[in-house]
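[1] This is the structure alone, sequence omitted:
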């Protein structure tokens, strides 16, 4: 127990004599020099200095980094003492990923701290070249690893952004429109795969319930090709709509698509198909007992 305590005390003394002591004594100057370096490389900035968010991030990171250095000399940065440092960098990296920064611009937040720290260490340990060399090497390794951590966190954040944008595009590409009372239309554009079919089905079924619709028009004018898989996806959507009490009409059957369906032997039995959305709407109006009549223009002078 005493040997362990002695080793721990020795480590603490070494930390207090090296980088931890430098950060404690010169933290203000290091922060000033660091924010100056960030100003030179920041993506959008003004000559007057870094923005408040960047300055606050730098101050928070430096405080967490100094505390971690004081409590731990683990170069792998794996201990609980480094949790605040990792959390700060993870949040910063995600924010920059969503803001459109590049990976290098994000990692530079950490790498730009090297020069101010090196300068402070050289001044503090000028009389001890060996200790200076050891401290510079340790700091360099730590900041390199933290910079790589930034890139990893940035990548995860960017993947989240891409996934969210992908989901938003899928939602936008499957709008359900109420054409008339009790009549819905779902214009499909692009490839209809399994993932998108699920979204189409959910959107349509929710709209059928919300609008109390009895007829739904699936318009495939914007679908480039219809193969067996696409036809199966359409039939699944039709079957699901029927279970909800709505009949489906498929419109946008172009000559090329009709020929393809015949050649593939795809059966659309029981499903009404129309060449145009206008034709499908006319059929839907008849099925719902509604009609649209052309207004007779009033005679001039009558």
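    Good, I have the coordinates. Computed from a predicted structure; not experimentally measured.
[2] C-alpha from now on. contacts and neighbour counts both.
    Fine.
[3] Report the distance from the helix or strand containing residue 204 to the chain centre.
    Using DSSP states H and E, residue 204 maps to helix 194-211. Helix 194-211 sits 23 Å away from the centroid of its parent chain (CA atoms, centre = their mean, to the nearest Å).
[4] how about that helix: buried residues?
    196-197, 199-201, 203-205, 207-208 (16 or more other CA atoms under 10 Å).
[5] what packs against it?
    Helices and strands touching helix 194-211, by 3 or more CA pairs under 8 Å, 6 or more residues apart in numbering; DSSP states H and E, are helix 129-172, strand 183-189, helix 228-243.
[6] Quick one: neighbours of residue 31, just the number.
    Per other CA atoms under 10 Å, the neighbour tally for residue 31 reads 20.
[7] Likewise for the one 5 residues further on?
    Summarising burial for residue 36: neighbours were counted as other CA under 10 Å, giving 17.
[8] Okay, and it sits in which element?
    Per DSSP H and E: helix 19-41 holds residue 36.
[9] contacting residues around the helix holding residue 204?
    Under the criterion CA atoms under 8 Å, 6 or more residues apart in numbering, residues 170-171, 174-176, 178, 182, 184, 186, 213-214, 216, 233-234, 237, 240-241, 244, 246 lie in contact with helix 194-211.
[10] dropping in the other structure now:
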């Protein structure tokens, strides 16, 4: 028996077009979605099915907006997809009431079309979530690598946690931007909060120092604890002519002296700072 697929599809489309009010009412009860969203989706589907090309671009665009909006409202992608899939049940009820064999045969085609649209909501949700995660990761990187001004002409980068390639790139960019904005000639890279220094971490530090030097800034690495010093020697890591200090205070004092600022302990814990006039 030969099945006229075109006739079957046309009958489905005719039912979809002619039974707008009962279809929307049933779809609303089954899906739980607002009537405005359903009317927009229904109209977009009507336009797509009524055209020769049956282009679903506008339908997908509306579904993407609905999916993102429902995600912000706390709906899961499964709930949104089920709301779309419920249109099949509403259409099937129209087919049963119609009682024509062509409509029943065309339901397979219509069901696949709605399945594709429902799965598209999953894709939209996943893409949106991935973008949010990437944006949050970039924000965390920026927050975890602050560049602070310690003194006129002196900035510091306190590093905490593991230093990898992505974070090194952020450190270099923020450091170079700050050097340009502040006109600083001295930078202190403090690794007190870095748990361990291996060859890879050392290479990242050297890249940062070289980048700062290209901007005309002298770098000091502080936070060289005994354990880190032992590791550096064991691994044979060479910092060359880069100045290293045990603490941030020592590095700041060094940078101040290099800047022409005299630091003197005048009485107990009181520190007098005087800028030498050149």
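    Alright, I've got the coordinates. All values derive from a computational prediction rather than experimental measurement.
[11] Structural similarity score between the chains, please.
    The TM-score (TM-score structural alignment, normalised by the length of structure 2) is 0.84; 265 aligned residues with a CA RMSD of 2.7 Å.
[12] quick one on the thing from earlier: between the helix holding residue 36 of structure 1 and helix 129-172, how big is the angle?
    Compare the direction of helix 19-41 of structure 1 with that of helix 129-172 by axes from the mean of the first three to the mean of the last three CA atoms, to 10 degrees and you get 50 degrees.
[13] Skip the chain neighbours and tell me the closest residue to the aligned partner of residue 208 of structure 2 in structure 1.
    Per TM-score structural alignment, the equivalent position to residue 208 of structure 2 in structure 1 is residue 237. With sequence-adjacent residues excluded and distances taken as CA to CA, 6 or more residues apart in numbering, residue 237 of structure 1 is closest to residue 201, at 5.6 Å.
[14] With residue 26 of structure 1 instead?
    Using CA to CA, 6+ apart, the closest residue to residue 26 of structure 1 is residue 120 (7.4 Å).
[15] so which helix or strand takes in whatever residue of structure 2 lines up with the one you found?
    Using TM-score structural alignment, the equivalent of residue 120 of structure 1 in structure 2 is residue 94. Taking DSSP H and E as the definition, residue 94 of structure 2 sits inside helix 77-98.
[16] residues of that helix that come out buried?
    77, 79-88, 90-92, 94-95.
[17] Out of these, flag the one nearest to residue 260 of structure 2.
    Nearest to residue 260 of structure 2 among the buried residues of helix 77-98 of structure 2: residue 77, at 62.1 Å, using CA to CA.
[18] Show me what that closest one aligns to in structure 1.
    Residue 77 of structure 2 maps onto residue 103 in structure 1, by TM-score structural alignment.
[19] Now for the nearest residue to that match once chain neighbours are set aside, how many residues are close by?
    Excluding its sequence neighbours, the residue lying closest to residue 103 of structure 1 (CA to CA, 6+ apart) is residue 151, at 5.8 Å. Other residues near residue 151 of structure 1 come to 24 when the count uses other CA under 10 Å.
[20] do the same with residue 70 of structure 1
    Residue 70 of structure 1 has 22 nearby residues by other CA under 10 Å.
[21] Identify, from the buried residues of helix 77-98 of structure 2, the entry nearest to residue 252 of structure 2.
    Distance to residue 252 of structure 2, by CA to CA, is smallest for residue 77 among those, at 52.9 Å.
[22] ok, back up a step: my guess is the match of residue 120 of structure 1 contacts residue 17, does it?
    No: between residue 94 of structure 2 and residue 17 there is no contact under CA atoms under 8 Å: 11.5 Å.
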